[in-house]
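1. just a sequence and a predicted model for now, questions to come.
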Amino acid sequence: MTSNTRPEARVINLGSINIDYVYQVPHFVRPGETLAATARAVHMGGKGLNQTVAMARAGLAVAHAGRVGPDGGLLKEFLEAEGVDVSAIETDPSTPSGHTVIQVTPEAENSILYFPGTNAGITPAFLERAFASSNPGDWLVIQNELNGLDAIFKAAEKKGLRIVFNPAPWTDAAASVPVERVEALIVNETEARGMLGETELSGEALMRALTERTAAPVVILTEGSRGARVCCRRAGGGVSAKIPCWPVEAVDTTGAGDTFTGYAVRALVETAEDSDPEAKALISGLRFAALAAALSVTKPGAAGSIPTRAEVEAEAEKRGVVF
């Protein structure tokens, strides 16, 4: 499938684009230790790229905005093959693309070393070019493997874009972001605690503190193998719900959070004009996103493990689940 088969994008993902070097290891390497890996693979990745692939496979028309180096041709080709608009991906001939070194243990746990490369080159001039064709009311997805969060938020506000913010991975720079301006906030427990400056809260107490911290219409807290929580304050409502985790045999959890985020964006976009104060359609869409994330951990890799919408629907039918 090529980018010409999709309508003009209503969603822009401004995110990192990396080359992932994945090593299967008996355990995470310890200080001073030289450890032999049992296998190695190279994948296209980055939280931004993974989330874009998840959105595209979920059925959204999506454009990716970002920067790559002279080694980034394969990254752009990979996204184009997914039907993604790559016209806002720029090439910097003097800086390598971002890349990661990922260790994966037999228990499917991962540890990631990240080199930002061209991902650290976001400037106001780049943002002006990237958002040139955007219209008020379009969606912008932002995560935190890029520099210049303040400039990104200012440029998005100037254009009237609806923001979905996923501050992953958490850094102190994200603490100053005006989260009251976002349409939806998606965080895991580590990111939520960093945002709140709390280290002890978890579960319902953490979610309650998070919703008090931000006026975002939708707040989603992911809890790994325990599922997720959502608070929706759209349409004058104030609904909270627990999103269960679907049981699967885990092989590699690397892209699970990005898969959930991408499919969650699809749910947010498709229910944006929903007038139901109980947010039943959004909650159903997030349950679908959780199933997509569960399926992603049954395969190795990140972007390559993200299921298509048809695959998630087939799994739901197999389990006798109706969304």
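-> That came through, no problem.

2. rest of the way, CA atoms for contacts and neighbours
-> Will do.

3. out of everything not next to it in sequence, what's closest to residue 179?
-> residue 214 (6.1 Å; Cα to Cα, 6 or more residues apart in numbering).

4. surely that neighbour touches residue 180?
-> Yes. Using Cα atoms under 8 Å, residue 214 is in contact with residue 180, at 5.4 Å.

5. run a quick neighbour tally on residue 198.
-> Counted with other Cα atoms under 10 Å, the neighbours of residue 198 add up to 13.

6. again with the one 5 residues further on
-> Using other Cα under 10 Å as the criterion, residue 203 is surrounded by 14 other residues.

7. next one: it from residue 293, what distance?
-> Distance from residue 203 to residue 293, counting by Cα to Cα, to the nearest Å: 20 Å.

8. again, but for residue 265
-> 13 Å.

9. just the element for residue 266, please.
-> Using DSSP states H and E, residue 266 sits within helix 256-270.

10. so which residues of the stretch 51-200 of the chain form strands?
-> Under the criterion DSSP state E, counting those that start in this stretch, strands of the stretch 51-200 of the chain are mapped to 62-68, 85-91, 98-104, 110-115, 139-143, 162-166, 184-188.

11. quick one: contacts of the first one?
-> With contacts defined as Cα atoms under 8 Å, 6 or more residues apart in numbering, strand 62-68 is touched by 9-17, 49, 52, 55-56, 84-92, 96-98, 118-119, 121-122, 130.

12. rerun that using 6 Å as the cut-off
-> Residues outside strand 62-68 that contact it (Cα atoms under 6 Å, 6 or more residues apart in numbering) are 9, 11-15, 84-86, 88-91, 97, 118-119.

13. quick one: the helices in the stretch 101-250 of the chain?
-> Along the stretch 101-250 of the chain, the segments classed as helices by DSSP state H, counting those that start in this stretch run 124-130, 149-159, 189-196, 203-213.

14. which other helices and strands contact the first one?
-> Read that as helix 124-130. In terms of contacts (3 or more Cα pairs under 6 Å, 6 or more residues apart in numbering; DSSP states H and E), helix 124-130 is not packed against any helix or strand.

15. against that first model, consider the following:
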Amino acid sequence: MKVLVFGSLNIDHVYTVSHFVRPGETIASDELQLFCGGKGLNQSIAFGKSGIDTWHAGAVGNNDSEMLTSYLQSIGVHTDLIQKKEAPSGHAIIQRTPEGENSIVLYGGANQMVTEEDVDFVLQHFTEGDFIILQNEINQIPYIMEKARKTGMIVVLNPSPMDGKIFEMSLEHVDFLILNELEGAALSKASSTNPDEILNRLMTCFPNAQIVLTLGKEGAVYGYKDRKYYQPIYPVKTVDTTAAGDTFTGFFMGSIISGKSVEESLKTAAMASAIAVSRNGAGPSIPTLEEIRQAFTHFC
């Protein structure tokens, strides 16, 4: 059984600011830092640090991708399936406030240059029962999902960032759906932001999918068939929330794939996210499994 994260790779430009810039306003940044990021890369890092042998597929630029592929390799993630394009790698402009909140502008770059031929090349290396992890920061997601399903792969979707492209996907074939409450409300067309209503509507719309709805400071809820579980957060001082959701996704699915129960997987993911938001950056903020074990001893 293999795990493939097919997703974005970004160079994050993180600007520390007193507040998010308003229309027409110019403000000075207190600091600029460069990090490896992108939802795909972050999730690959989380899978790798959770102990899962992980392959990453996606696209980067010919001339600016060394820091991205080298960082993945340093975690033990396989990078052989990453394609190089005659374009800049994707990047993000991130404003970060002293409270740890962030505002992000994405430039797709090479992330939006994946071809059907690229997808065919990647998926020929995987077989029935392998896992594929998808987000919404690269092109060709509907084609990737269709080919993966025909191969018999288990499809995990984190539909972020949420936009109209989500409704072009064959969502009835998703096996795990991991999303936040705003994405859940949009996808389920719920009439309120009440988590119970959102989860119930998602479970009705996608009865064959195991659903995890993340609720920020309110924790997370899981629903599948007649089972529901609630997981609170572990309180920490928040420094940077950039990779919190990706960390949760990687450690939840990493734990599930490792044979852990849903309850244990939720706890591990919540602890991993708590550690991540207490640190700067995206990929570098994601903890190791050993750090999570030590944190469990402290909190529990």
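-> Structure received. The shown structure was predicted, so the numbers you read here are calculated from the model rather than taken from an experiment.

16. picking that back up, now render the strands of the stretch 51-200 of the first structure as TSV, adding distance to residue 305 of the first structure.
-> Converted to TSV, the strands of the stretch 51-200 of the first structure look like this (distance: least, Cα to Cα, whole Å):
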stretch	distance to residue 305 of the first structure
strand 62-68	19
strand 85-91	21
strand 98-104	14
strand 110-115	15
strand 139-143	20
strand 162-166	20
strand 184-188	20
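
17. hmm, back to that, residue 265 and residue 293 of the first structure - which one has more neighbours?
-> Using other Cα under 10 Å, the more surrounded residue of residue 265 of the first structure and residue 293 is residue 293, with 30 against 27.

18. SS state for the more buried one?
-> Under DSSP: H, G, I helix; E, B strand; the rest coil, residue 293 of the first structure falls in the helix class.

19. from residue 41 of the second structure, how far out is the aligned partner of it in the second structure?
-> Mapped onto the second structure by TM-score structural alignment, residue 293 of the first structure lines up with residue 273. The gap separating residue 273 of the second structure from residue 41 of the second structure is 16 Å, by Cα to Cα.

20. what's the burial count for the aligned partner of residue 17 of the second structure in the first structure?
-> Mapped onto the first structure by TM-score structural alignment, residue 17 of the second structure lines up with residue 25. Residues lying near residue 25 of the first structure (other Cα under 10 Å) number 19.

21. on that earlier part again, how about the helices of the stretch 101-250 of the first structure, which one is nearest residue 300 of the first structure?
-> Ranking the helices of the stretch 101-250 of the first structure by their distance to residue 300 of the first structure (criterion: Cα to Cα) puts helix 189-196 first, at 23.9 Å.

22. and that closest one, which stretch of the second structure?
-> Against the second structure, helix 189-196 of the first structure falls on residues 181-188 (TM-score structural alignment).

23. again, but for stretch 46-58 of the first structure
-> The counterpart of stretch 46-58 of the first structure in the second structure, using TM-score structural alignment, spans residues 38-50.

24. which outside residues touch that stretch?
-> 7-10, 54, 246-247, 250-251, 254, 283, 288-289.

25. give the contact list for the residue nearest to the spatial centre of the second structure.
-> When Cα atoms, centre = their mean is applied to the second structure, the residue found nearest the centroid is residue 246 (3.2 Å). Applying Cα under 6 Å, 6+ apart, we find residue 246 of the second structure in contact with 42, 43.

26. swap in 7 Å and give it another go.
-> By Cα atoms under 7 Å, 6 or more residues apart in numbering, the contact set of residue 246 of the second structure is 39, 42, 43.

27. if I look at the first one, how far off is residue 237 of the second structure?
-> Look at residue 39 of the second structure and residue 237 of the second structure: by Cα to Cα, they are 23 Å apart.

28. neighbour count winner among those two?
-> residue 39 (28 against 12).

29. residue range for stretch 70-81 of the second structure in the first structure?
-> Aligned by TM-score structural alignment, stretch 70-81 of the second structure falls on residues 77-88 of the first structure.

30. wait, residue 172 of the second structure touches residue 206, no?
-> Yes. Residue 172 of the second structure is within contact range of residue 206, at 6.2 Å (criterion: Cα atoms under 7 Å).

31. between those two, who's got more neighbours?
-> Between residue 172 of the second structure and residue 206, residue 206 has the larger neighbour count (other Cα under 10 Å), namely 20 against 11.

32. so who does residue 88 of the first structure touch?
-> Taking Cα under 7 Å, 6+ apart, we find residue 88 of the first structure in contact with 64, 65, 66, 130.

33. in the second structure, which of these remain in contact?
-> Comparing the contacts of residue 88 of the first structure with the second structure on both residues aligned by TM-score structural alignment, their matches' Cα atoms under 7 Å, the contacts found in both are 64, 65, 130.

34. out of these, which is most surrounded?
-> The most crowded member of those, judged by other Cα under 10 Å, is residue 64 (30 neighbours).

35. distance of that one relative to residue 145 of the first structure?
-> Here the distance between residue 64 of the first structure and residue 145 of the first structure works out to 14 Å (Cα to Cα).

36. swap in residue 154 of the first structure?
-> 18 Å.

37. more crowded one of the two?
-> A direct count of neighbours by other Cα under 10 Å for residue 154 of the first structure and residue 145 places residue 145 higher, at 24 against 14.

38. quick one: map the more buried one onto the second structure.
-> Counting by TM-score structural alignment, residue 145 of the first structure corresponds to residue 137 in the second structure.

39. which ones are touching the closest residue to that match other than its chain neighbours?
-> Once flanking residues are discounted, residue 137 of the second structure sits nearest to residue 8: 5.7 Å by Cα to Cα, 6+ apart. Residues near residue 8 of the second structure by Cα under 7 Å, 6+ apart: 38, 39, 40, 41, 58, 111, 137, 138.

40. could you count how many residues lie near the fifth one?
-> Translated: residue 58 of the second structure. When neighbours are defined as other Cα under 10 Å, residue 58 of the second structure has 26 of them.

41. and if you look at the first one?
-> Counted with other Cα under 10 Å, the neighbours of residue 38 of the second structure add up to 29.

42. the last one now?
-> Neighbouring residues of residue 138 of the second structure were enumerated by other Cα under 10 Å; the total is 23.

43. so it sits right up against residue 115, yeah?
-> No. Taking contacts as Cα under 7 Å, residue 138 of the second structure lies outside contact range of residue 115: 10.5 Å.

44. and for the two, which residues touch both?
-> Taking Cα under 7 Å, 6+ apart as the contact rule, residue 138 of the second structure and residue 115 touch no residue in common.
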